[in-house]
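Engineer: Got a predicted structure here, sequence first:
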Amino acid sequence: MTLRYMPGFGNDFETESLPGALPQGQNSPQRCAYGLYAEQLSGSPFTAPRGTNERSWLYRIRPSVRHTGRFQPVSNDHWKTAPNIADHEMALGQLRWNPLPLPNRPTDFIAGMRTMTTAGDVHTQVGMAAHAYVLNEAMVDDYFFNADGELLVVPQQGGLRVHTEMGVMDVTPAEICVLPRGMIFKVEPLEETSRGYVCENYGAKFTLPDRGPIGANCLANPRDFKTPVAWYEEKETPCRLTVKWCGRFYVTEIGHSPLDVVAWHGNYAPYKYDLRTYSPVGAILFDHPDPSIFTVLTAPSGEAGTANIDFVIFPERWMVAEHTFRPPWYHRNIMSEFMGLIYGQYDAKEEGFVPGGMSLHNMMLPHGPDTMGFEKASGAELQPMKLTGTMAFMFETRFPQHLTRFAAELDTLQDNYLDCWTGLKKRFNGTPEGNWD
């Protein structure tokens, strides 16, 4: 398996797995080499501006109309889609979960998807869903595509091999991959079991955030994103293709693999990224910037500066600010935050928030460091220090995230989460020094 650098979002790429399979000088010749079919996959309207126009030309063994037969409805009870409102009785509040238990019976990537929250409305292509997944079985003759949105996959335990129409990607913890809307794929675990998170983006596709005054460098650099090279699976066996469309699932039986693209060119493609290549920026004197400086990818909305989704990480980094409370401050936010921990400790909550765990702080609900984190940060000698061995992330959206019944009734929900703040005592005593005893 070979990957190549993706030098910039919006640029065209070309790759072929057989010499001469890719036409030169035109997209759809009268007869394609090797008896292939030319087909365009569009991720944007045809007339979208050049900078946002997304499409790729695929040269495949069969056109995709041969990869679908008569669809039949199929159920997937744990994968929910917005709007999914009021399907439980739990009251509003700050919430946190321990990791999902690993499966004890054969479970593939699609069957192992568990929706935690939904936001927005898939029918108007706004919002998102936050999922956790567990699996222990490969999708061998089963394939899937999602017409509702693109999937951002964040492995936490055990890697994945993702076979797509346009190539193969191995994605391990501390890496992510993005599967575009409509892309056919299948997944196999690289280890006995695997667990992780998925953000299903109903809205505008993920792209790099503007850097503004930061300039041309740092944050996620385009050269670190990788696209797969062309690869095809020529298999004449009974297969199944499942489609998610407007929140419902449909399956069709076919007699061959749909992963039959021999060559492709364009800019609508899957890609992967190593989160450890993220170049963070921060304060080098006092205070600290807003957490938006940790944005890896953003899915914009129609309102400038207000994201449909931001994908934010909290990686290893140096802390050097003087006379400053260094962890995230206490805050209430217009955005709704679903958070996960890939490995290590999160500096604002060193206990209770464990790798594979999740938390939800919805719009305008206060949150911030737990008592231990506050006490430690308030009394620490402020020498330069490096946070090491840590990687947390956040799916953040402008829309309220509605809890699913599965999440509300999950055994790993921490009933005592709110207790992490009960030790934050009153320190006001009417003097400038306050009561810090």
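Structural biologist: The structure has been received and is ready for your questions. Keep in mind that this is a model prediction, so the values were computed, not measured.
Engineer: going forward, measure contacts and count neighbours with C-alpha atoms only.
Structural biologist: OK.
Engineer: can you tell me the helix or strand for the spatially most central residue of the chain?
Structural biologist: Residue closest to the mean C-alpha point of the chain, counted by C-alpha atoms, centre = their mean, is Leu152 at 2.9 Å. According to DSSP states H and E, Leu152 maps onto strand 150-157.
Engineer: what's the following helix or strand after that strand?
Structural biologist: In N-to-C order, the element after strand 150-157 by DSSP H and E is strand 160-164.
Engineer: who's in contact with the strand holding Leu152?
Structural biologist: For strand 150-157, the surrounding residues in contact (C-alpha atoms under 8 Å, 6 or more residues apart in numbering) are 171-182, 193-202, 205, 341-343, 355-356.
Engineer: Neighbours of the residue lying closest to Pro366 once chain neighbours are set aside, how many?
Structural biologist: The spatial neighbour of Pro366 that comes closest, neighbours along the chain excluded (C-alpha to C-alpha, 6 or more residues apart in numbering), is Arg332 at 4.6 Å. As a burial measure, the neighbour count of Arg332 was computed by other C-alpha atoms under 10 Å and equals 15.
Engineer: for the one 4 residues further on, same thing?
Structural biologist: Taking other C-alpha under 10 Å as the neighbour definition, Ser336 ends up with a count of 24.
Engineer: what's the answer for the one 10 residues further on, then?
Structural biologist: Counted by other C-alpha under 10 Å, the residues lying close to Tyr346 total 26.
Engineer: The one 5 residues further on too?
Structural biologist: Counted by other C-alpha under 10 Å, the residues lying close to Glu351 total 13.
Engineer: Repeat that for Gln72.
Structural biologist: Using other C-alpha under 10 Å, Gln72 is surrounded by 11 other residues.
Engineer: so it makes contact with Val251?
Structural biologist: Yes. The criterion here is C-alpha atoms under 8 Å, and Gln72 meets it with Val251 at 5.4 Å.
Engineer: what's the following helix or strand after the host helix or strand of Thr242?
Structural biologist: Using DSSP H and E, the secondary-structure element containing Thr242 is strand 239-245. Heading C-terminal from strand 239-245, the first helix or strand you meet, by DSSP H and E, is strand 248-254.
Engineer: Could you tell me which helix of this protein is the longest one?
Structural biologist: Counting by DSSP state H, the longest helix found in the chain is helix 371-379.
Engineer: quick revisit: excluding its backbone neighbours, what's nearest the residue nearest to the centre of the chain?
Structural biologist: In space, and not counting its chain neighbours, Leu152 is closest to Val178: 4.5 Å by C-alpha to C-alpha, 6+ apart.
Engineer: another one to put next to it:
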Amino acid sequence: MTCRYMPGFGNDFETECLPGALPQGQNSPQRPPYGLYAEQLSGSPFTAPRGANERSWLYRIRPSVRHAARFRPTAFSHWKTAPNLGDHELPLGQLRWDPVPMPKADTDFLSGVLTMTTAGDAMGQTGMAAHVYAVNASMVDDHFFNADGELLFVPQEGSLRVVTEMGVMEVAPGEICLVPRGMIFKVELVDGPARGYLCENYGAKFTLPDRGPIGANCLANPRDFKTPVAWYEDREADCRLTVKWCGRFYRTEIGHSPLDVVAWHGNYAPWKYDLSTFSPVGAVLFDHPDPSIFTVLTSPSGEEGTANVDFIIFPPRWQVAEHTFRPPWFHRNVMSEFMGLIRGRYDAKEEGFLPGGMSLHNMMLPHGPDADSFEKATRAELAPVKLDDTLAFMFETRFPQHLTRYAAETDTLQEDYIDCWKGLKKRFDGTPQGNWD
């Protein structure tokens, strides 16, 4: 795998596998070098403002329109798309799941995606879907692109090799990668079966949040994002291409690998990011800021300060605040929170929330630390403490997240999750100090 630094979202890149494969001075010469075809991939309308305009020019062995047959419908029964309403009978509530087990039958990426929640409307290009994937086989001659949204991969167990039209990315647990809307790719395994999380973002593309008073540095820095260098296959084979479009799947046959881009330039590209390079900030005296301070990426909604989707992490960090309840406080939120754990323990749920597991706290449903974590935090000596060997994340959206039938009926759903708050007893006794014994 070869990646390079991505110096900033929206910047142009250029890369070629063969010397002189990139035309100079124009994008579509009458006869491109090496007999290649020029093809533009646009991730925004042609007339989008310069700062929001996204497109890349690909110089490929065959144009992507070259496929052998019409598309035919196909199906992946566990991959759902918003709106997906009335899919189950489970009542509203705070929910948590154990990790999805690894499959026993051969399962590649397309058949290994399991949708947990959907939000918004893919055809209106708003909202998202939260999926998990559990995979034990590589895609070899199968390829895929998603016209409904971009795909953010969050590996939890096992590494992936994500092979795209524009290059190859190897992504391990603790890293993330993104494949833009409409880009052809396949997923291969690196070191055995793999499991992780997947955010399908129907809305505005993920970008870096504004830092506001934080200033020019910290959080996720643009220089730590990497985009792949050009890589191509010149391979004659019975390949297949599957497309997701408006919630339905279609497939066609291709007599060659579609991953045949020899050179490209532009700003519409896949990328990967190492979450350990996220530089968290926090309180250094008392109290602590809102969890939005841990936002890595945001998909804007058009309403200032209200995200279509935020991707938030809770990484290793020091806690030093004085006279402060340090775990996340009890709260109700207009946003809907889908949470996963990549490794270690989460400080507000030290038992029951397992690596590979998930929780869902929908809009305005109360949640917070369980009784044991609350008890521990109220009695802790408030010396500086390092939260280490932990990495949790959240897909947070302005839209309510609707469960799929799979999520509502799977055996991994914890029926007793609500009991984690049973031990929160009444401590009010009419005195200023309260009953903390």
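Structural biologist: Ah, there it is. Note that the structure is predicted; figures quoted are calculated from it, not measured.
Engineer: Give me the mean deviation of the strand holding Thr242 of the first structure from the second structure.
Structural biologist: Per the superposition on the second structure, strand 239-245 of the first structure and its aligned residues are separated by 0.2 Å on average (mean C-alpha distance after the TM-score superposition for the first structure).
Engineer: tell me what that strand is packed against?
Structural biologist: Taking 3 or more C-alpha pairs under 8 Å, 6 or more residues apart in numbering; DSSP states H and E as the contact definition, the neighbouring helices and strands of strand 239-245 of the first structure are strand 142-146, strand 248-254.
Engineer: can you name the residues of the second structure that that strand overlays?
Structural biologist: Alignment note (TM-score structural alignment): strand 239-245 of the first structure is matched to residues 239-245 of the second structure.
Engineer: Return the set of buried residues in that stretch.
Structural biologist: The neighbour-count check on stretch 239-245 of the second structure (16 or more other C-alpha atoms under 10 Å) flags 239-245 as buried.
Engineer: Same list as before, these that is, but in a markdown table and with distance to Thr295 of the second structure included.
Structural biologist: Formatted as a markdown table, the entries for these read as follows, by distance: C-alpha to C-alpha, whole Å:
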| residue | distance to Thr295 of the second structure |
| --- | --- |
| Cys239 | 39 |
| Arg240 | 37 |
| Leu241 | 34 |
| Thr242 | 33 |
| Val243 | 31 |
| Lys244 | 28 |
| Trp245 | 29 |
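Engineer: Of the residues you listed, which is the nearest to Ser64 of the second structure?
Structural biologist: Proximity of these to Ser64 of the second structure (C-alpha to C-alpha) peaks at Leu241, which lies at 10.5 Å.
Engineer: Now do the closest one against Glu253 of the second structure, distance only.
Structural biologist: The span separating Leu241 of the second structure from Glu253 of the second structure equals 6 Å under the rule C-alpha to C-alpha, to the nearest Å.
Engineer: next one: Arg235 of the second structure
Structural biologist: As it turns out, when the distance is counted by C-alpha to C-alpha, Arg235 of the second structure lies 14 Å from Glu253 of the second structure.
Engineer: the more surrounded of those two?
Structural biologist: Neighbours were counted for Arg235 of the second structure and for Glu253 using other C-alpha under 10 Å; Glu253 has more, 18 against 13.
Engineer: what's the nearest residue to the more buried one if we skip its chain neighbours?
Structural biologist: For Glu253 of the second structure, ignoring the flanking residues on the chain, the nearest one in space by C-alpha to C-alpha, 6+ apart is Arg240 at 4.5 Å.
Engineer: got the contact list for the one you found?
Structural biologist: Applying C-alpha under 8 Å, 6+ apart, one finds that Arg240 of the second structure lies in contact with 141-143, 251-254.
Engineer: got it, and Thr422 of the first structure?
Structural biologist: Thr371.
Engineer: Not including adjacent chain positions, what is the nearest residue to Gln401 of the first structure?
Structural biologist: Setting aside the residues directly before and after it, Gln401 of the first structure is nearest to Ala119 in space (C-alpha to C-alpha, 6+ apart), at 4.7 Å.
Engineer: Give me the buried subset of the contacts of Arg240 of the second structure.
Structural biologist: For these, a neighbour count by 16+ other C-alpha under 10 Å gives the buried set as 141-143, 251-254.
Engineer: Out of those, the closest to Asn308 of the second structure would be?
Structural biologist: For those, the minimum distance to Asn308 of the second structure (C-alpha to C-alpha) is 28.2 Å, reached by His143.
Engineer: Just to check, that closest one is in contact with Met183?
Structural biologist: No. Using C-alpha under 8 Å, His143 of the second structure is not in contact with Met183; the gap is 10.1 Å.
Engineer: circling back to that earlier point, quick check: the residue nearest to Gln401 of the first structure touching Ile85?
Structural biologist: No. Applying C-alpha under 8 Å as the test, Ala119 of the first structure and Ile85 come out as separate, 9.2 Å apart.
Engineer: Give me the common contacts of the two.
Structural biologist: For the pair Ala119 of the first structure and Ile85, residues contacting each of them under the criterion C-alpha under 8 Å, 6+ apart are His402.
Engineer: neighbour-wise, which of the two wins?
Structural biologist: When Ala119 of the first structure is set against Ile85 and neighbours are counted by other C-alpha under 10 Å, the residue ahead is Ala119, at 26 against 15.
Engineer: Please report the distance of that one from Ile176 of the first structure.
Structural biologist: According to C-alpha to C-alpha, Ala119 of the first structure stands 22 Å off from Ile176 of the first structure.
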